[in-house]
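Asker: how would this look folded up:
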Amino acid sequence: MKKLVIHGGRPLSGEVTIGGAKNSTVALIPAAILSEDPVHFDGMPDILDVYNLQLILESMNVSSTFEDGKLMIDPTQIVEADLPSTAIKSLRASYYFMGSLLGRFGRATVTFPGGDNIGPRPIDQHIKGFEALGATVSEENDTIHIVAENGLKGAHIFLDMVSVGATMNIILAAVHAQGVTTLENAAKEPEIIDLATFLNNMGANIRGAGTDTIRITGVEHLGSETTHTAIPDRIEAGTYLALAAAQGEGVLIKNVIPEHLEAFIAKMLEMGVELDVREDSIYVPKTGKLSPVNIKTAPYPSFATDLQQPITPLLGMIDGTSMIYETIYPERTRHVPELNKLGMNIDADTYGEIAVHKSGELHGTTVAAEEIRAGAALMIAGLMADGVTEVTNAEHVLRGYDRLVHKLTMLNADIQIEDDF
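Answerer: This next block holds a predicted model:
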């Protein structure tokens, strides 16, 4: 177990460069096993999820090396094997091996994935897609068995609800299916475009990624020593935007695609943060007087659920009450009592409605990160607070933020990772 030890109250300034998108990375790595040749990735984030995915690859005799953002995966000697349950349960996105193994071998056996506890996140839409493609799905002792005895065949699939995970998993399974798969009510996130771009560069035939209708024409072979650069992480970028507005005295955030953050940027401008939005960077000046806002999370391109927690400490600086309506995961409020321990004044109900009132002075204390973005909110509040804040369960935060301590230290933060015995 790890903890973040933060000596707060220090003004932040300087530059920070955003890493590759976590939510792309966790799908790109499983997708690599569909290749018949080695795969090279650039710009990959140095996060715990990458190392856990490498352990899963190793269990299938897939070698990989990772250094300075460059990840090489060689699936040429891949074998079917039981995947390590500890690594599978450490991150929910391990479920992308369902789609990639099904596409590669026509069958997959995966322990039910773990990851953040932010309320129910069923995989029924994933299963619906696999079954439409011709697979049989069964569950036994917390393990999911997926078998396509007669091969996978293209199908028309309409998702009952917009799901990033189901959209990606169905794409992974369908790239080798016979015929054409049409996926409607698909998620539109940039990370889906990133995955489709990678697969198309290997020889897949995917059209419509980024719209609500995606068509996948199955192909027999994928490969050709592909090199792919992951898109920048819009959630990491949004986190640093919120931190810079809350505690910064001039911070330049580099390697950003502003179009991926339009809803978030719009809310920051609405509250009065004077952002200088450039082609691939955003400058955040020292913040003046801010105004309350109302935020409603919804699927992309609306305000991301992953950013409602990191923006909360900033909302606490505002005279008046800001409202957050969490429509994706109504139970995603576990950060609220922890932030209140630091001196914030937040009310939340069980239906995803969060009222953020003007905070008094924040004072360091010990708080627990129950998931990635909750941990990011606590980290920001700890950097704002007087005294020392200890964020336990810090491994959650480290799963999602590239070289976190290094980047914050370069901005003048006083923060360390320590073992939490």
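Asker: contacts and neighbour counts: CA atoms only from here.
Answerer: OK.
Asker: just so I have it, where are all the helices in this protein?
Answerer: 22-31, 48-59, 85-90, 96-105, 124-132, 164-174, 190-201, 234-247, 262-271, 312-315, 335-341, 372-384, 395-398, 404-410 (DSSP state H).
Asker: could you measure the residue nearest to G250 when sequence neighbours are not counted against V162, distance?
Answerer: Nearest residue to G250 in three dimensions, chain neighbours excluded: P285, at 4.3 Å (C-alpha to C-alpha, 6 or more residues apart in numbering). In this view, P285 and V162 are 36 Å apart by C-alpha to C-alpha, to the nearest Å.
Asker: one more to line up against the first:
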Amino acid sequence: MDKIVIEGGHRLEGKVRINGAKNAALPIMAACLLLHGPSRIKGIPNIVDIQTQIKILKNLGGDIRHIEDGSLGIIFRDGEHKEKITAPYDLVRKMRASVCVLGPLLSKRGNAKVSYPGGCVIGQRPIDLHLKGLKALGARIETDEGYVIASAGTLKGTRISLKGQYGTTVLGTCNVMTAAVLAEGTTIIEDAACEPEVQDLAYFLNKAGAKISGIGGSILTIEGVKELHGVDYEIIPDRIEAGTFMIAGAITKGEITLENVRNDHLVATIEKLREIGVEVTANGNTAVVKSNNTYRPANITTMPYPCLPTDMQAQFMALLCTISGKSVIAEKIFPDRFIHSAELRRMGADIRVDVPYATINGSPFLSGTHVMVSDLRAGAGLVLAGLVAKGTTHIHRIYHLDRGYEQIEKRLSQLGAHITRVSE
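Answerer: Here you go, the predicted structure:
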């Protein structure tokens, strides 16, 4: 098992290219189950979650290969492997997004057996809205020994609401959308998730021959079609990775140029950084983050897109811990998502958690120590704190980080960080 070791106190400077969005890539890869003919997907990052998804799709009969230009070639041959309908526990337990094969399997093969998903421990994330939507389309669903077992003859379009206790469901919207594109008639999804990753899946399906309208809004209209064809497609840049590197530049009082970004997907993150006092210049597909050496505390509330994403909460917490004054974070998506606060306190941060709020009394002085990663974004927050902590920070259980960030230590090192990966 590896760990990351950081010697803090070094200003970051230079350019970094942002990879494709893992949260767009995973459901798009699963949607290839629906397509007739080969597809080439460009921009897919080389991370553990993608490797896990490849294993799941191969287990379902997919022919998947890496292409020289960095693309991924995916084909499911019609008439073959129809009996392969199981996404097993030993793979699905590793990441929650693997549940997004449920809708395509049900739609294309009429049956699906998918283990309840695993992934990061960040609070309750039930899949009841997924199942509610699929049942509305006509699926028969039962659970047995930790598996969702779904079957259907012909799915039929209907009107569905996907509103839950904490708002919309991203993966649930993806599952219902992919099930509905081949259904008879018209499906209207109310309270659909509006996140860019959901939009990207819809654009991918439309390019493959689907008829989805209302993309980017909370009401999606899907007219069922008979068949979808393979496509060439490039996924969107990862807005969470971009935000993480923006805060890396800000927290070290550095200057970083980010390439291959969608600034329109980063509006809430950029606005909050500017409110704190960070200079952000967004131009085309680049963004420049620069310190003006005077930062202010801020209050943050995580909400569904287009508001500040919950996946940026830990990174902002790390930044606010280094800014003198009182800041408050309200976590409205996953109220229990504050496990990383205990590790930041080990580094000297003053944080009080009263769910769903965290109150931070910031100080410019953090100290390096041994900390453990509890989930993917918590790991990113601890890395950011380590970049400015006095002394040496040892970050353990970094397999969580590898799920979502490709070679983060090498890319930060190229910007001037003193960071290495070592074997424990």
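Asker: what TM-score comes out when they're superposed?
Answerer: After superposition, the two chains reach a TM-score (TM-score structural alignment, normalised by the length of structure 1) of 0.96; 417 aligned residues with a C-alpha RMSD of 1.4 Å.
Asker: hmm, back to that, the residue nearest to G250 of structure 1 and E274 touch, don't they?
Answerer: Yes - if you go by C-alpha atoms under 8 Å, P285 of structure 1 and E274 touch, sitting 6.8 Å apart.
Asker: So what does the residue nearest to G250 of structure 1 match up with in structure 2?
Answerer: Matched to structure 2 by TM-score structural alignment, P285 of structure 1 sits across from K290.
Asker: surely that match meets G254?
Answerer: Yes - K290 of structure 2 lies in contact with G254 (C-alpha under 8 Å); the separation is 5.9 Å.
Asker: which residues touch the residue in structure 1 sticking out farthest from the centre?
Answerer: In structure 1, the residue that sits farthest from the middle, by C-alpha atoms, centre = their mean, is N150; the gap is 34.5 Å. Applying C-alpha atoms under 8 Å, 6 or more residues apart in numbering, we find N150 of structure 1 in contact with G134.
Asker: before we move on, what about the one 10 residues further on?
Answerer: Under the criterion of C-alpha under 8 Å, 6+ apart, the contact partners of D160 of structure 1 comprise Q125, N185.
Asker: Save the helices of structure 1 as JSON lines, and put in distance to E184 of structure 1 and mean neighbour count too.
Answerer: Shown next, in JSON lines, are the helices of structure 1 (distance: least, C-alpha to C-alpha, whole Å; neighbours: other C-alpha atoms under 10 Å):
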{"stretch": "helix 22-31", "distance to E184 of structure 1": "20", "mean neighbour count": "24"}
{"stretch": "helix 48-59", "distance to E184 of structure 1": "29", "mean neighbour count": "20"}
{"stretch": "helix 85-90", "distance to E184 of structure 1": "29", "mean neighbour count": "18"}
{"stretch": "helix 96-105", "distance to E184 of structure 1": "18", "mean neighbour count": "25"}
{"stretch": "helix 124-132", "distance to E184 of structure 1": "11", "mean neighbour count": "20"}
{"stretch": "helix 164-174", "distance to E184 of structure 1": "9", "mean neighbour count": "27"}
{"stretch": "helix 190-201", "distance to E184 of structure 1": "14", "mean neighbour count": "22"}
{"stretch": "helix 234-247", "distance to E184 of structure 1": "25", "mean neighbour count": "25"}
{"stretch": "helix 262-271", "distance to E184 of structure 1": "24", "mean neighbour count": "17"}
{"stretch": "helix 312-315", "distance to E184 of structure 1": "34", "mean neighbour count": "26"}
{"stretch": "helix 335-341", "distance to E184 of structure 1": "34", "mean neighbour count": "20"}
{"stretch": "helix 372-384", "distance to E184 of structure 1": "29", "mean neighbour count": "28"}
{"stretch": "helix 395-398", "distance to E184 of structure 1": "33", "mean neighbour count": "24"}
{"stretch": "helix 404-410", "distance to E184 of structure 1": "37", "mean neighbour count": "16"}
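Asker: Identify whichever of these lies nearest to D280 of structure 1.
Answerer: Nearest to D280 of structure 1 among the helices of structure 1 is helix 234-247 (11.2 Å), distances taken as C-alpha to C-alpha.
Asker: That closest one packs against which elements?
Answerer: The contact analysis (3 or more C-alpha pairs under 8 Å, 6 or more residues apart in numbering; DSSP states H and E) places helix 234-247 of structure 1 against strand 12-17, strand 248-254, strand 281-284, helix 312-315, helix 372-384.
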